[in-house]
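J.: What follows is a predicted protein model with its sequence.
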Amino acid sequence: QHWPLLAPLLANPALRPDPAQIAACRAGFLELLRIRRSTPLFRLRTAEQVRRAVRFFNTGPDQIAGLIVMQLHDPAATQDMLGQVVVLFNATPAPIQFCDPAFGGAELWLHPVQQASADARLRMAAFSQADGCFGVPGRTTAVFVGASRPV
């Protein structure tokens, strides 16, 4: 039903990705697969597990447009396990800083796969434990992980 809109875009040579863009897209996708494989909270199996584990921040009338903040939490995780994951989806072209006192004092770090990302911009994503603030570059999905801690 959308073919009349898409056909001219697909035919436009200016919109055709070059080999470097294709390789970067492939590398980013493979990084996401490695994150999923290495992070059990991304492999919840039932709706009930999802209801218990997932919480969203940046909601309500004061929310930052273009930003989704999702937390996955496993209170049963042992000390050496990653019991908390916070994912920030920044759909805007500009960097965003998101602060929530609920994350103040939390021990979170950029997922190790993303710390070694081929995308230098992604490696700039950061978390400040002191004030619970995340910094996420534009058009970036950043995954932060840490020990289990109720928020």
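T.: Okay, I see it.
J.: Going by C-alpha atoms from here, please, whenever you check contacts or count neighbours.
T.: OK.
J.: in the chain, which helix has the most residues?
T.: In the chain, assigned by DSSP state H, the helix with the most residues is helix 19-38.
J.: Okay, helices next: where are they in the protein?
T.: So, for the chain - with DSSP H - the helices run 3-11, 19-38, 47-53, 112-115.
J.: tell me the most buried of those?
T.: Of all the helices of the chain, helix 112-115 has the most neighbours on average by mean count of other CA atoms under 10 Å, namely a mean of 18.
J.: any chance of the helices of the chain in JSON lines, with distance to Ala147 too?
T.: Listed next are the helices of the chain as JSON lines, based on distance: least, CA to CA, whole Å:
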{"stretch": "helix 3-11", "distance to Ala147": "45"}
{"stretch": "helix 19-38", "distance to Ala147": "15"}
{"stretch": "helix 47-53", "distance to Ala147": "14"}
{"stretch": "helix 112-115", "distance to Ala147": "14"}
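J.: Tell me which of the ones you listed lies nearest to Ala142.
T.: Closest to Ala142 of the helices of the chain is helix 112-115 (CA to CA; 7.7 Å).
J.: Included below, for side-by-side comparison, is a second structure:
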Amino acid sequence: TMTTNGMGRGLPLAGDNRDNWQFMRDRLADPLLHPSPEQIEFTAQVFQEFLSIRRDAPLLRLRSANDIEERLHFHDTGPDGTPGVIVMELRDRSPLEPLDADIDAMMIVFNATGRRVSIVVPDAIGRTFVVHEVQAGGVDAEWLRGAFVATANGRVSVPAFSTVVFVEPGAR
């Protein structure tokens, strides 16, 4: 119905959570924390866009552990990594067997922070990444308009609370 989504039902297993149940109950009962029908609809549309990207991108459907080990790389990791941010890259470039003639790589940035983040990814220097066409024309396009990967210095910049899919168009 897109008017409700079940927010506020149930608590996590007791385990380490029992001591926090009352705190959680109070929050879950707060109507100001429940999403509006507009927010539910928007979220459903964004989710459909992600499913569309996944359906059309062989790099997001790797079939073997070997493929994952060869193609998946994480940037900005370790103790110096940016808290709340994950930068992953899926490569489809030589010498790997190509999976997608149109895309050499995908870089996906998950920003769970409440601020815009800019991170330098040295492996992105000299390469051209653009926001995936589904997101660039999607319901979140205005919010994602400022997302970019700078070819000159590898700086990746994404807005707060976003997941941005960048693609490096195929050179084959």
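T.: On my side now, so go ahead. All values reported here derive from a predicted model rather than from experimental measurement.
J.: Report the TM-score for the pair.
T.: Overlay of the two chains. TM-score (TM-score structural alignment, normalised by the length of the first structure): 0.88; 149 aligned residues with a CA RMSD of 2.0 Å.
J.: Centre of the chain to the longest helix of the first structure, how far?
T.: Distance of helix 19-38 of the first structure from its chain centroid, counting by CA atoms, centre = their mean, to the nearest Å, is 14 Å.
J.: And for stretch 128-146 of the second structure?
T.: 12 Å.
J.: What residues of it count as buried?
T.: 128-132, 134-136, 140, 144 (16 or more other CA atoms under 10 Å).
J.: Same question for stretch 110-122 of the second structure.
T.: For stretch 110-122 of the second structure, by 16+ other CA under 10 Å, it's 110-112, 117-121.
J.: and what of stretch 156-172 of the second structure?
T.: For stretch 156-172 of the second structure, by 16+ other CA under 10 Å, it's 156-169.
J.: circling back: sitting in strands, which of the buried residues of stretch 110-122 of the second structure do you find?
T.: 110-111, 117-120 (DSSP state E).
J.: Tell me the one of the residues you listed nearest Phe23 of the second structure?
T.: Nearest member of those to Phe23 of the second structure, counting by CA to CA, is Asn111, at 26.4 Å.
J.: Could you check how far the closest residue to Arg61 of the second structure other than its chain neighbours is from Glu69 of the second structure?
T.: Nearest non-adjacent residue to Arg61 of the second structure, counting by CA to CA, 6 or more residues apart in numbering: Arg54, 7.3 Å away. Distance, Arg54 of the second structure to Glu69 of the second structure, by CA to CA, to the nearest Å: 19 Å.
J.: try Val130 of the second structure
T.: 24 Å.
J.: Could you do Phe161 of the second structure as well?
T.: Applying CA to CA to Phe161 of the second structure and Glu69 of the second structure gives a distance of 28 Å.
J.: now Gln39 of the second structure
T.: Applying CA to CA to Gln39 of the second structure and Glu69 of the second structure gives a distance of 37 Å.
J.: what's the answer for Arg27 of the second structure, then?
T.: In terms of CA to CA, Arg27 of the second structure sits 41 Å off from Glu69 of the second structure.
J.: Then Ala160 of the second structure?
T.: Counting by CA to CA, the gap from Ala160 of the second structure to Glu69 of the second structure is 29 Å.
J.: Kindly report the same for Ala112 of the second structure.
T.: Counting by CA to CA, the separation of Ala112 of the second structure from Glu69 of the second structure is 25 Å.
J.: What of Ala147 of the second structure?
T.: Per CA to CA, Ala147 of the second structure is found 27 Å from Glu69 of the second structure.
J.: again with Thr113 of the second structure
T.: Thr113 of the second structure is 28 Å from Glu69 of the second structure, by CA to CA.
J.: and whatever residue of the second structure lines up with Pro95 of the first structure, what is it in contact with?
T.: Aligned by TM-score structural alignment, Pro95 of the first structure pairs with Arg116 of the second structure. Going by CA atoms under 8 Å, 6 or more residues apart in numbering, Arg116 of the second structure touches 157-160.
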